[in-house]
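[1] My questions concern the predicted model and sequence given below.
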Amino acid sequence: MSSLFPALRESPDRTALRFGPDVLTYGELDAASAALAEKIAGAGRVAVWATPSPHTAVAVVAALRAGVPAVPLNPRTGTRELAHILGDSSPALVLATSGDVLPEGPDTLPRVDVSLTTGATPGAAVPAPEEPGPETAALVVYTSGTTGPPKGAVIPRRAVAHTLDALAGAWGWTADDVLVHALPLFHVHGLVLGVLGPLRRGGAVHHLGRFDVTAVARELAGPGTMLFGVPTMYHRLAEAVADDRELVSALSGARLLVSGSAPLPLRDHQRIAEATGRHVVERYGMTETLMNTSVRLADDGRSLSPARPGTVGPALDGVELRLVDEAGAPLEARDGETVGEVEVRGLSLFTGYLDRPEATAAAFTPDGWFRTGDMATTDAAGAVTLVGRKSTDLVKSGGYKIGAGEIENALLEHPGVAEAAVTGEPDPDLGERVVAWVVPRDAASPPGERELAEHVSALLAPHKRPRRVRYLDALPRNDMGKILKRALDA
């Protein structure tokens, strides 16, 4: 395998990273990461205090160049979960800046300060580390822990390279692209796609530090060509386009708008497309598999292929994908209606859960397919539409399998609904009944339960209507904006 980041040596004068006032060229990133790689070579696993800064990028690139697995740590993680991750991964040291104040746990590890300079004599060449093999562990990224303590997914170098190259093919991603994002850097979306992706292409990443509509407009009106975000961010952009002409102009000029980590409501798709002429591209992946599918841009660079917002597209090149029934038998129907669990295999998959052979074995079928736990349909073109997680988003009511996602989209089309989530709860007659959790636009005058049930019935089918409606001031969400449905059930 060639180097993950050939531009480090091939394009030394090009801008690689910009985080506010901190700007690094590829030559500077090459020197800083090579110097750090020399310090940590042979260290075993290393923890990275993953702040939204160029230091995190330097630390991870250095670990990759040294062939040392990096364990990104979320600076906002609570003490109990942080202790679990550190105990489970046993990092030999922690990479952080000299100004980072580390909490209990990371503060007990030997610390190597991450600098944006080499500390070497100016102009002195820093030798390139020897390239590790493709199966060498690149990252250990911890899952969200929704079904138990977080597990460390061991992601090899070949998975990183393959998924980024497959996305480049789907999106026409080149060295001329400047990616704008404000995502955290401790997970696949923000770190692998949002930082390592541009670096592999030889382009640039402009990180905003935190999401801000005005900053997005400024960057996309300037050098930015691509925007990565999560539905919460795109919802705020969709709210703003009605009154912000500068934002409309900036989004209209962007080459690619990508949303991921959770489904983007159809209402937000429509508002952005109607205001800007740009369609938001959705893709589908997870920690263990990196990216599985993506909507492609059509030849005109503006419309979608296939042209139906709400899908996450067909399988990426090199990814095999199938749907299976409850017994694990493959489903042949491509009717856009038959729901099955998504299973995938290919070069983008992780090698297993760290030190958990039983959990790893349980995650795969005997013939090598990874069980994602996601439920979906496929259409004749192979486009996948996610309906939710098998554990939390599939409601079995009156003999029907009902996906929470389509009901949530229907609820969001009601003018009185600001946010919505759907779960199931036990029902003595139906087995489970559909429950809607609604944040009304006007808390003093929320839409009634019957009104919402009739609204959903008119758009979908009577058996998909909510049997209970519960009103909230806000939906519980994690750092990525995903709704925490187990918190609702609790």
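    Here it is on my side, so go on.

[2] drop to CA atoms for contacts and neighbour counts, all remaining ones
    Noted.

[3] Do a quick rundown of the helices in the stretch 151-300 of the chain.
    157-171, 197-201, 213-221, 231-240, 245-253, 266-276 (DSSP state H, counting those that start in this stretch).

[4] Show the contacting residues for residue 209.
    Applying CA atoms under 8 Å, 6 or more residues apart in numbering, we find residue 209 in contact with 19-20, 52-53, 182.

[5] if I look at it, how far off is residue 218?
    Counting by CA to CA, to the nearest Å, the separation of residue 209 from residue 218 is 14 Å.

[6] ranking the helices of the stretch 151-300 of the chain by burial, who's on top?
    Each of the helices of the stretch 151-300 of the chain was given a mean neighbour count from mean count of other CA atoms under 10 Å, and the largest, a mean of 24, is that of helix 197-201.

[7] what helices or strands is that one leaning on?
    Contact partners of helix 197-201 among helices and strands, from 3 or more CA pairs under 8 Å, 6 or more residues apart in numbering; DSSP states H and E: helix 7-10, strand 204-207.

[8] thinking again about what came up before, sitting in strands, which of the contacts of residue 209 do you find?
    Among the contacts of residue 209, the residues falling in strands (DSSP state E) are residue 19.

[9] Can you say which of the contacts of residue 209 are buried?
    Taking 16 or more other CA atoms under 10 Å as the criterion, what is buried in the contacts of residue 209 is 19, 52-53, 182.

[10] tell me the residue furthest from the middle of the protein?
    No residue in the chain has its C-alpha farther from the mean C-alpha position than residue 121, which lies at 39.6 Å (CA atoms, centre = their mean).

[11] show me what contacts that one?
    Contacts were defined as CA under 8 Å, 6+ apart; by that measure residue 121 touches no other residue.

[12] Can you classify it by secondary structure?
    With DSSP: H, G, I helix; E, B strand; the rest coil as the basis, residue 121 sits in coil.

[13] Hmm, residue 157 and residue 136 touching each other?
    Yes. Applying CA atoms under 8 Å, one finds residue 136 in contact with residue 157, separated by 5.9 Å.

[14] re the thing from before, please dump the helices of the stretch 151-300 of the chain into CSV; it should also carry distance to residue 475 for every row.
    Formatted as CSV, the helices of the stretch 151-300 of the chain follow (distance: least, CA to CA, whole Å):
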stretch, distance to residue 475
helix 157-171, 32
helix 197-201, 31
helix 213-221, 21
helix 231-240, 12
helix 245-253, 27
helix 266-276, 17
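
[15] Included below, for side-by-side comparison, is a second structure:
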Amino acid sequence: MTLLLPALQSPTGPAASREAVRFGDLSLTYGRLAGAAAALAARVADAGRVAVWATPTPETVIAVVAALRAGVPAVPLNPRTGERELAHILADSAPTVVLAGPDDVLPSGLEKLRRVTVDAREAVAGPEGSASVGAGPEEPEAAALIVYTSGTTGPPKGAVLPRRAVAASLDALEDAWGWTGDDVLVHALPLFHVHGLILGVLGPLRRGGSLRHLGKFSAEGVARELGSGGTMLFGVPTMYHRLAEALDAPAGTAERDALAGALASARLLVSGSAALPVHDHERIAAATGRRVIERYGMTETLMNTGIRADGVPRPGTVGPPLAGVELRLVEEDGTVLDAAGAIGEIQVRGPNLFTGYLNRPDATAAAHTADGWFRTGDVGTVDADGYVAIVGRKATDLIKSGGYKIGAGEIENVLLAHPGVREAAVTGEEDADLGERVVAWVVAADPGSPPAAEELADHVAAQLAPHKRPRTVRYLDTLPRNDLGKIMKRSLRA
């Protein structure tokens, strides 16, 4: 198999001095990163599995690259994980070592593990890499990472991601986006999830390109890094929403114009992890002339679809299946749906899939069909050109009302286009007459004077269809979101 991170195997000459990652004022070249990772790999080669205290720092990058080099599966830990969930993850994955930065204060649950300190400041002054130190196995099916799901339907499950899946997804994105070693990726995503870690860190490193991590998201940081050589921006909808709001400032404002110019100069603006509202798509395009493109993936499958760099951007869609990925829509009874526009559960198969849930053969079997397709639990449609649109999660975003199947996402997009709405979410609630009724959760643009419920219902009915109008509107100060900006609809329904 081709090496997962060939540019880090034995960088020499100009390749060694090329910047690999930058976090604020701290920059690591390929040579320094390879040297630090090789030395650390030698210390954890017999660990079995290693936990990584995944802060948004260069220490996390060194730790994960070292684990990959040693051939030891890495378990990224969210530093904000609660005590009970952390205990479950540690008991389930059974790491023997935890890799953490010198200033990290670890919770008591990690005291039983051997702590190995990772210091990026030492790496800056340390030796450059050697291919003879800590070079681990490159078997395609060897586990690279064990990433835990969000646990919305029970305790988090550990998705075992083999090297084969990581390489397949990143290479499919290379094909779709023309991703090369000349690209400089900018993002502020957390490094305990596949979006920020696999796409956002391993993606540039596999290509031999560069990553500039903002540490903490800000419009100013985005403008600075894209305006000084960044070519790609990865973000989640919450981030792009904030960029759209910053772009709403009057033209001629220095900060606004700097941001608009920086976004316009980028080669690709990519949003993922949840649907980007069409309203935000349009605001950014109007201010910059640049379209945000979307892709679709999940922990267990990595990337499934994506708008191509040379394709036609279509707000509200996540593009066609990526190279090597098969995708189909299935009715509840298992019938495969072929008609364009039909709504069904998305199922996928291909080299991008995980090998299974750690210690959960029952859950692994239940997640797959008899003929090997993975049940995503997402509901979507496919148009005549093969572009996929995500309606939402089968459990929370498919509303069955009065004999109709209604996708929450399209109603949310229409609500967000109303000038009186700042944020919106749509769920279904049990209804004796309709089966389920459509419920809108709204954060008003002006909390002191929110739009009337009937006005919002009529707005939806006029844009979509009468049966999709919200029957109930509830007003909130803010919507509950997780670390990736996804709205936690189960919290709303509870």
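    Perfect, thanks for sending it. Values in this document were obtained by computation on a predicted structure and should not be read as measured data.

[16] Got a TM-score for the pair?
    A TM-score of 0.97 describes the superposed chains when it is computed by TM-score structural alignment, normalised by the length of structure 1; 482 aligned residues with a CA RMSD of 1.3 Å.

[17] before we move on, the earlier item: ok, the residue farthest from the centre of structure 1 to residue 192 of structure 1 distance?
    Relative to residue 192 of structure 1, residue 121 of structure 1 is positioned 32 Å away (criterion: CA to CA).

[18] Residue 311 of structure 1 matches what in structure 2?
    In structure 2, the position corresponding to residue 311 of structure 1 is occupied by residue 317, as judged by TM-score structural alignment.

[19] go on, residue 228 of structure 1?
    Residue correspondence, TM-score structural alignment: residue 228 of structure 1 in this structure matches residue 234 in structure 2.

[20] Next one: that match from residue 257 of structure 2, what distance?
    Relative to residue 257 of structure 2, residue 234 of structure 2 is positioned 20 Å away (CA to CA).

[21] for residue 36 of structure 2, same thing?
    40 Å.

[22] same deal with residue 114 of structure 2?
    From residue 114 of structure 2 over to residue 257 of structure 2 (counting by CA to CA), the distance is 50 Å.

[23] what's the answer for residue 168 of structure 2, then?
    The span separating residue 168 of structure 2 from residue 257 of structure 2 equals 38 Å under the rule CA to CA.

[24] and if you look at residue 190 of structure 2?
    Using CA to CA, one gets 28 Å for the distance from residue 190 of structure 2 to residue 257 of structure 2.

[25] go on, residue 311 of structure 2?
    Counting by CA to CA, the gap from residue 311 of structure 2 to residue 257 of structure 2 is 28 Å.

[26] Over to residue 235 of structure 2?
    20 Å.

[27] One more: residue 232 of structure 2?
    19 Å.

[28] likewise residue 470 of structure 2?
    Using CA to CA, residue 470 of structure 2 is found at 38 Å from residue 257 of structure 2.

[29] same check, this time on residue 390 of structure 2
    33 Å.

[30] what residue of structure 2 matches up with residue 203 of structure 1?
    Counting by TM-score structural alignment, residue 203 of structure 1 corresponds to residue 209 in structure 2.

[31] wait, doesn't that match sit right on residue 29?
    No. Checked against CA under 8 Å, the pair residue 209 of structure 2 and residue 29 is beyond contact range at 10.7 Å.

[32] Next, show the common contact partners of those two.
    With CA under 8 Å, 6+ apart as the test, residue 209 of structure 2 and residue 29 both reach 19-20.

[33] now residue 137 of structure 1, nearest residue through space, not along the chain?
    Leaving aside its chain neighbours, residue 137 of structure 1 sits nearest to residue 156 (4.1 Å; criterion: CA to CA, 6 or more residues apart in numbering).

[34] Please apply the same query to residue 272 of structure 1.
    Among residues not flanking residue 272 of structure 1 along the chain, residue 238 sits closest, at 5.5 Å (CA to CA, 6+ apart).

[35] Wait, the one you found touches residue 273, no?
    No. Counting by CA under 8 Å, no contact exists between residue 238 of structure 1 and residue 273, whose distance comes to 9.2 Å.

[36] Residue 447 of structure 2 versus residue 411 of structure 2, what's the distance?
    Computed as CA to CA, the residue 411 of structure 2 to residue 447 of structure 2 distance reads 21 Å.

[37] ok, the two, which is more surrounded?
    Ranked by neighbour count (other CA atoms under 10 Å), residue 411 of structure 2 and residue 447 place residue 411 first, with 25 against 14.

[38] Can I take it that that one is in a strand?
    No. The secondary structure assignment for residue 411 of structure 2 gives helix rather than a strand, going by three-state DSSP.

[39] Can you name the residues that contact it?
    Applying CA under 8 Å, 6+ apart to residue 411 of structure 2 gives the contacts 426, 460, 464, 468.
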